[in-house]
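Colleague: following is a predicted model, sequence given first.
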Amino acid sequence: MNHHAYEDRIAGILLGLDRLRAADLRTTVVSLGDREVIGYQCNIHGAAVHRYEHASPADSEMLAAFESRLGVGLPADYLQWITTVGDGGAGPMLGLLPLAQEAEDAAIDYAADFPFTADRPCAPAAEDSEIQWSENIGRIHRGATFLANEGCGMYNLLILRGPAAGQVWWHSNEHAAALPVLHPDTHKPLTFLDWYELWLSRALDPDHDQIGSFAKFTDRGASRA
């Protein structure tokens, strides 16, 4: 897909975000005794955290250094988003995390391929098996970046290297699992913009429940999507 197609999709997302912000974001004055502050109330999961605000676009020098470390280019749709809209901020779950921001004491090996595929994902570690948990986590934390925090130790990852590059995966740190996020109709793995559009469409559609976790769009949760 060319950059003009990404521009059109991103423009559509931004229009949808404006509609969602207008419908969802409410402010209130909260008294702290000696002063008053502005509080935020939102019905969309995580929106009170990012408040529909975008971070600044990614710095070109930082991007060049990261891609050199990564050894490959970033997924094109994601790269266009973080360079034209913002590197973090408004988005699914608790909002987009900046590129390469890690979580759960992760130590991502950016120069290694993410080893899993949609056909061979990383199933949860056996309960009470610390060895399998550590092995799974060590393999999951390769060639990917934390894209969004769902809360409760669950995250969305954007795969940057390996056969699943460009796909968004759901990750449970507690269970050391990583599963591809699949489109509810096509059942194909989602790209960054696919993932963002699915979240936004559900948030704007009164006939659908909003997305509280992308776990429901994995093979293990597809029956509840």
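Modeller: Sure, I can see it.

Colleague: make it CA atoms for all contacts and neighbour counts henceforth
Modeller: Noted.

Colleague: ok, the closest residue to residue 163 other than its chain neighbours to residue 206 distance?
Modeller: Leaving out its chain neighbours, the residue that sits closest to residue 163 by CA to CA, 6 or more residues apart in numbering is residue 117, at 6.5 Å. Counting by CA to CA, to the nearest Å, the separation of residue 117 from residue 206 is 34 Å.

Colleague: between these two, who's got more neighbours?
Modeller: It is residue 117, of residue 117 and residue 206, that has more neighbours when counted by other CA atoms under 10 Å, with 18 against 9.

Colleague: contacts only, for residue 29.
Modeller: Residue 29 makes contact with 36-39, according to CA atoms under 8 Å, 6 or more residues apart in numbering.

Colleague: that one and residue 59: what is the separation?
Modeller: 35 Å.

Colleague: what of residue 18?
Modeller: To residue 59, residue 18 is 25 Å away according to CA to CA.

Colleague: same deal with residue 14?
Modeller: Distance, residue 14 to residue 59, by CA to CA: 21 Å.

Colleague: and residue 40, by the same measure?
Modeller: As for residue 40, its distance to residue 59 is 29 Å (criterion: CA to CA).

Colleague: of those two, which one has the most company?
Modeller: Neighbour comparison, residue 40 and residue 59: the larger count goes to residue 40, with 14 against 11 (by other CA under 10 Å).

Colleague: nearest residue to the more buried one in space, please, no chain neighbours.
Modeller: By the measure of CA to CA, 6+ apart, the closest residue to residue 40 outside its immediate chain neighbours is residue 27, 4.6 Å from it.

Colleague: helix, strand or coil: sort out that neighbour for me.
Modeller: At residue 27 the chain is in strand, as set by DSSP: H, G, I helix; E, B strand; the rest coil.

Colleague: for comparison:
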Amino acid sequence: MWNRDQILTRLAELRGADPDLQAFGADTHQYRLNPPLPEADLVSFETRHGIRLPGEYRDFLQQIGNGGAGPYYGLFPLDGYPARDALPSEHPNFLRTPFPHTRSWNPPYDTPGYEDDDHTTGSLPISHEGCGYIVRLVVTGPERGNLWQDARCSDAGIHPLCTSFHPWYNAWLTTRRAT
């Protein structure tokens, strides 16, 4: 499914076409990937959280890289800042608790509990679009493997991106322009 050489070649092309890192988000990820994660690190994360990461994302982490170049400001590393800090410490079962949504959720912003973490259980933050918009990968529940956008920062709720990790990342990689 993933071809590391092709991805690295494409990232080098983008970096070459944008040496001053002027494209949106490029100054953050610089078209570079972090090293892949060893299987032992993946298993440790999964065991600690009581989950199994969706295959497309898990394979990417192990074969391609643990964060770095990607849509918007890039991909978060699996167990590092800011992803780690976005998992509420007061909810130790956060990832193993099923994601509660199967369709868009956008009640009025002044609804009690609108910002509560309970609305994003079972999902892992993998990228941010800026201004508080977060892309989340659902890791437990009926939407497992799908991406959702948490746009509560602008009172736009939480809604599906109607895709999984591989097509989302691949679309960015193949359509991204460095200008």
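Modeller: All right, it came through fine. Just so it is clear, the model here is predicted, and its values are computed rather than measured.

Colleague: before we move on, back to that, report the contact partners of the residue nearest to residue 163 of the first structure.
Modeller: Applying CA under 8 Å, 6+ apart, one finds that residue 117 of the first structure lies in contact with 163-164, 180.

Colleague: I'd like the distance between it and residue 196 of the first structure.
Modeller: Using CA to CA, one obtains 21 Å as the distance from residue 117 of the first structure to residue 196 of the first structure.

Colleague: with residue 80 of the first structure instead?
Modeller: Here residue 80 of the first structure is placed at a distance of 14 Å from residue 196 of the first structure (CA to CA).

Colleague: got it, and residue 42 of the first structure?
Modeller: As for residue 42 of the first structure, its distance to residue 196 of the first structure is 18 Å (criterion: CA to CA).

Colleague: same question for residue 176 of the first structure.
Modeller: Using CA to CA, we find residue 176 of the first structure at a distance of 24 Å from residue 196 of the first structure.

Colleague: ok, residue 45 of the first structure next?
Modeller: 14 Å.

Colleague: with residue 61 of the first structure instead?
Modeller: 26 Å.

Colleague: next one: residue 62 of the first structure
Modeller: Here residue 62 of the first structure is placed at a distance of 24 Å from residue 196 of the first structure (CA to CA).

Colleague: between the two, which is the more surrounded one?
Modeller: residue 196 (16 against 11).

Colleague: residue 193 of the first structure: what secondary structure?
Modeller: Residue 193 of the first structure, by the three-state scheme (three-state DSSP), is helix.

Colleague: same deal with residue 4 of the first structure?
Modeller: The assignment at residue 4 of the first structure comes out as helix when based on three-state DSSP.

Colleague: which non-adjacent residue is nearest whichever residue in the second structure pairs up with residue 112 of the first structure?
Modeller: Using TM-score structural alignment to pair residues, one finds that residue 112 of the first structure aligns to residue 97 in the second structure. Nearest-residue entry for residue 97 of the second structure: residue 122, 5.1 Å, with adjacent residues in sequence omitted and distances by CA to CA, 6+ apart.

Colleague: list the contacts for that neighbour?
Modeller: When the contact criterion is CA under 8 Å, 6+ apart, the partners of residue 122 of the second structure are 94-100, 138-141.

Colleague: so which of those residues belong to strands?
Modeller: In strands, defined here by DSSP state E, the members of those are residue 138.

Colleague: which strands or helices does the lengthiest helix in the second structure pack on?
Modeller: Among the elements of the second structure assigned as helix by DSSP state H, the one spanning the most residues is helix 4-17. Here helix 4-17 of the second structure touches helix 165-175, going by 3 or more CA pairs under 8 Å, 6 or more residues apart in numbering; DSSP states H and E.

Colleague: what does residue 2 of the second structure align to in the first structure?
Modeller: With TM-score structural alignment as the criterion, the equivalent of residue 2 of the second structure in the first structure is residue 7.

Colleague: quick check, its match in a helix?
Modeller: Yes. For residue 7 of the first structure, which was evaluated using three-state DSSP, the result is membership in a helix.

Colleague: I'd like the distance between it and residue 24 of the first structure.
Modeller: Using CA to CA, which is the criterion applied here, residue 7 of the first structure is 25 Å from residue 24 of the first structure.

Colleague: compare those two (neighbour count), which wins?
Modeller: residue 24 (18 against 15).

Colleague: contacting residues around that one?
Modeller: Contacts were defined as CA under 8 Å, 6+ apart; by that measure residue 24 of the first structure touches 41-44.

Colleague: can you put the residues you listed in JSON lines and add distance to residue 52 of the first structure and neighbour count?
Modeller: Listed next are the contacts of residue 24 of the first structure as JSON lines, based on distance: CA to CA, whole Å; neighbours: other CA atoms under 10 Å:
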{"residue": "41", "distance to residue 52 of the first structure": "12", "neighbour count": "14"}
{"residue": "42", "distance to residue 52 of the first structure": "10", "neighbour count": "16"}
{"residue": "43", "distance to residue 52 of the first structure": "12", "neighbour count": "13"}
{"residue": "44", "distance to residue 52 of the first structure": "11", "neighbour count": "19"}
